[in-house]
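Peer 1: model the following, please.
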Amino acid sequence: MTRIVRRALLALPALLPGPARAEGYPARPITWIVPFGAGGITDTSARTLAQRMGQLLGQTVVVENRPGAGGTIGAEFVARGAADGYLMLYGSQGPISAAPSIFPTLRYDPQRDLAPVHGLGASPHLIVVPPSRPWTTLAELVEAARSRPEGLTYASTGIGTSPHLAAEALLQSTGIRMAHAPYANGTQGLNDVIGGRLDVMWDYPLTSLPHVREGRLRALAVTDSGRVALAPGIPTVAEAGLPGAEMVPWAGLFVPARTPAEIVARLAGAVREAMADSRVQEFFNGTGTVLWPEMGTDRFRAFLAEETPRIAGLIARSGAQAR
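Peer 2: Predicted structure coming up:
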């Protein structure tokens, strides 16, 4: 083999299509898939981070909504995308940890097809009921459900979503049952609770607190181990007498598997730096979200290794499965 041919063969891989190289990255806009509808907390959170990340990376980060099937449509789109650093996913409990147990025909494997980049944060739910109901404490709600098996109804944004998982955490820790009313849109479910057509909902402080303050909803508890800074007067589930009913929705940044480690590190650094921005912090403080600036790639991967079996067990005991 001549020296010229040998050099040509060695150079060949660089000429063939394959994973993007970190050098010169990013050279064009990055698309960030939000697997839920526009206007919700996931969407607004992604857009807030995307603006700052784009400034740090020197390229626009474009948020694109691909909602449906509990977030799995958008997650599958990213899982099947090119591992070149130009496609990201705003992942959460549902499409990452719950989906494999919920959807028997799921066409992606979160552990195999998606790579964690960085944890973003956690935002607890408030357990809210209509003011027309007599319950003023979580214990009273539980007792009402115990005396009327499956007579009470709760709203969620779909099987496997964080409101559904938070509800199951309470139901399984107490042994009570309620009828589940899944909605495609969280606002619709919340409106039916406000209107008294349903009994209870687990919802984000961002959307439920304004109604609580104006008397259209009554908040019974927070699903975290600590109180929400926005509403320090609302007790935690443990303080309300039900330790073990905690469930805090989380979010993280993911890319297609096999994305080069150098690009993953670049994106992780941009996320971490974006979280340090005072305007970003102000926005997330206003939503009741606790940011995770220390939840880097390795730590986030370890978190997922514990979280996914926990969620899978919760779903298995509930018997829930998408049809």
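Peer 1: for the rest of this, base every contact and every neighbour count on C-alpha atoms.
Peer 2: OK.
Peer 1: what are the ranges of the strands in the chain?
Peer 2: Remark: strands of the chain, listed N- to C-terminal, are 30-34, 61-65, 87-92, 114-122, 126-129, 153-156, 179-182, 200-203, 218-222, 250-256, 290-291; assignment by DSSP state E.
Peer 1: packing partners for the last one?
Peer 2: Counting contacts by 3 or more C-alpha pairs under 8 Å, 6 or more residues apart in numbering; DSSP states H and E, the secondary-structure elements packed against strand 290-291 are strand 114-122, helix 278-287.
Peer 1: what's in contact with it?
Peer 2: Taking contacts as C-alpha atoms under 8 Å, 6 or more residues apart in numbering, the residues outside strand 290-291 that touch it are Leu120, Gly121, Ala122, Ser123, Met275, Gln281, Phe284.
Peer 1: looking at neighbours, which among those residues is most surrounded?
Peer 2: Neighbour count (other C-alpha atoms under 10 Å) singles out Leu120 as the most crowded of the contacts of strand 290-291, with 27 neighbours.
Peer 1: how close does it sit to Glu23?
Peer 2: For Leu120, the distance to Glu23 equals 26 Å [C-alpha to C-alpha, to the nearest Å].
Peer 1: before we move on, back to that, and the contacts of strand 290-291 as a markdown table, adding distance to Ile176?
Peer 2: Formatted as a markdown table, the entries for those read as follows, by distance: C-alpha to C-alpha, whole Å:
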| residue | distance to Ile176 |
| --- | --- |
| Leu120 | 33 |
| Gly121 | 30 |
| Ala122 | 26 |
| Ser123 | 25 |
| Met275 | 40 |
| Gln281 | 38 |
| Phe284 | 34 |
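Peer 1: now the second one, please; I'll put the structures next to each other:
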Amino acid sequence: MDNNTNDVRRRLIISAAALPFAAAPVFVGSVHAKSNDYPNRPVKLLVPFVAGGGADIAARVVAQKLAGVWGQSVVVDNQGGAGGNIGTGVAAKAVPDGYTLLIPSGSILTVNPHLYKTLPFDGKRDFAPITKLVSGPHVLIVNTNFPAKNLKEFIALLKSKPGQFNFASAGIGSQTHMAAEQFLHAAGLDATHVPYKGEGGIYPDLMSGQVQFAVGNISVVSGQLSSGRLRALAVTSATRSSILPDVPTMAESGLDGFENLAWFGLMAPAKTPAEIVEKIYQDTARVLSDPEVKARFQQMGVSTVGNSPARFADEIRRESDQWQKIVAARRLTVS
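Peer 2: Take a look at the predicted model:
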């Protein structure tokens, strides 16, 4: 083989070896461009509950403001059922490109893994935490015809008739269900659970007397109290709510140290590019810090949060450990 042939071969080998490195900047640049362009089409916020509940309310406020920031439509998609598990399972299988995001309640991620034997998703594996949106207390409410006028009377009545009263929730494992279970556990009570497909359906039946009580999200309950057909007995926060200042806390009413806060967050499917997750977080945190948004949520009795993805993930882990103990103590399980 002559020298010219050898030279040609050497040049071909060198050129081929260099190809991956020459291509790499093009690939990295294209990914970077995608994150810079995000979003360039409508974004869907999947709420795994029917319309009218706390998650739905939070989603619609945030969606409206994010649409203004992004210059794209942000659509709320309600897919309720099975305590939020159906919609969450759908979100887990969504393309991880930032265009389908999940608005979970805290219980979906911290309770349901301990409550359900099987789930259509794995909270740790299938989602990337973005931020906690809002947090606020629950409120124990009854029909105005219910004989108990305060929490002490309520506890005494239920103790005298164990298992004879019904309570409604947004679904098995929902925050409204677990807030009630935590309360019943702390007070040593027994009552029959009536699960609904979402919180919005609870209150007409509570007003008509088909169920006797509920422990609802304050953002939803506060609006329902204006009907004059419901009475608030106690809030689950450590201090009284600014929008229900005349309603005592459960701790004030005899359940020392009792506290339960509901929250709704924002998650992306796992494997969503980190730069897109970070952009969504930064833009959402900016929305949540907007004085108009903060005031709007405060009028509902909840506070905006906007914590970092890492801190949000840590809070989920710690809360999950706490609920695992309560689920075991209440002997709760779903097939």
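Peer 1: give me the TM-score for this pair.
Peer 2: Structural agreement between the overlaid chains, expressed as a TM-score with TM-score structural alignment, normalised by the length of the first structure, amounts to 0.91; 321 aligned residues with a C-alpha RMSD of 2.3 Å.
Peer 1: hmm, back to that, closest to Ala38 of the first structure out of the contacts of strand 290-291 of the first structure?
Peer 2: Closest approach to Ala38 of the first structure among the contacts of strand 290-291 of the first structure (C-alpha to C-alpha): Phe284, at 17.2 Å.
Peer 1: which non-adjacent residue is nearest the counterpart of that closest one in the second structure?
Peer 2: Aligned by TM-score structural alignment, Phe284 of the first structure pairs with Phe297 of the second structure. By the measure of C-alpha to C-alpha, 6 or more residues apart in numbering, the closest residue to Phe297 of the second structure outside its immediate chain neighbours is Ser303, 6.2 Å from it.
Peer 1: any figure for the gap between that neighbour and Pro309 of the second structure?
Peer 2: Between Ser303 of the second structure and Pro309 of the second structure the computed distance is 18 Å (C-alpha to C-alpha).
Peer 1: with Pro195 of the second structure instead?
Peer 2: 31 Å.
Peer 1: need the contact list for the spatially most central residue of the second structure.
Peer 2: Relative to the mean C-alpha position of the second structure, the nearest C-alpha, by C-alpha atoms, centre = their mean, is the one of Ser105, at 2.1 Å. Taking C-alpha under 8 Å, 6+ apart as the contact definition, Ser105 of the second structure lies against Ala55, Ser174, Gln175, Ala262, Trp263, Phe264, Gly265.
Peer 1: mind running it again at 10 Å?
Peer 2: Going by C-alpha atoms under 10 Å, 6 or more residues apart in numbering, Ser105 of the second structure touches 47-49, 54-55, 83-84, 132, 174-176, 262-266.
Peer 1: cool, Pro248 of the second structure as well?
Peer 2: With contact set as C-alpha under 10 Å, 6+ apart, Pro248 of the second structure has these partners: 139, 150-151, 232-241.
Peer 1: and Arg318 of the second structure, by the same measure?
Peer 2: Contacts of Arg318 of the second structure by C-alpha under 10 Å, 6+ apart are Thr110.
Peer 1: off-centre distance for stretch 256-267 of the second structure?
Peer 2: Relative to the centre of its chain, stretch 256-267 of the second structure is centred 10 Å away, using C-alpha atoms, centre = their mean, to the nearest Å.
Peer 1: cool, and stretch 276-286 of the first structure?
Peer 2: 18 Å.
Peer 1: repeat for stretch 21-30 of the second structure
Peer 2: Going by C-alpha atoms, centre = their mean, where stretch 21-30 of the second structure is centred and where its chain is centred differ by 38 Å.
Peer 1: same thing with stretch 31-46 of the first structure?
Peer 2: Once both centres are worked out by C-alpha atoms, centre = their mean, stretch 31-46 of the first structure turns out to sit 10 Å from its chain's centre.
Peer 1: what span of the second structure is that stretch aligned with?
Peer 2: Using TM-score structural alignment, stretch 31-46 of the first structure lines up with residues 44-59 of the second structure.
Peer 1: endpoints of that stretch, how far apart?
Peer 2: From its first residue to its last, stretch 44-59 of the second structure covers 10 Å (C-alpha to C-alpha).
Peer 1: list the buried residues of it.
Peer 2: With burial defined by 16 or more other C-alpha atoms under 10 Å, the residues of stretch 44-59 of the second structure counted as buried are 44-51, 53-59.
Peer 1: list the contacts for Phe165 of the second structure?
Peer 2: Contacts of Phe165 of the second structure were listed using C-alpha under 10 Å, 6+ apart, and they are Leu157, Leu158, Asp190, Ala191, Thr192, His193, Val211, Gln212, Phe213.
Peer 1: kindly recompute the last result at 6 Å.
Peer 2: If you count contacts by C-alpha atoms under 6 Å, 6 or more residues apart in numbering, Phe165 of the second structure has them with Ala191.
Peer 1: and if you look at the one 10 residues further on?
Peer 2: For Gln175 of the second structure, the contacting residues are Ser107, by C-alpha under 6 Å, 6+ apart.
Peer 1: trace it over to the first structure, please.
Peer 2: Across the two structures, Gln175 of the second structure finds its equivalent in Ser162 of the first structure, going by TM-score structural alignment.
Peer 1: neighbours around Glu259 of the second structure, how many?
Peer 2: Using other C-alpha under 10 Å as the criterion, Glu259 of the second structure is surrounded by 19 other residues.
Peer 1: before we move on, what about Ala99 of the first structure?
Peer 2: Going by other C-alpha under 10 Å, the residues that sit close to Ala99 of the first structure add up to 29.
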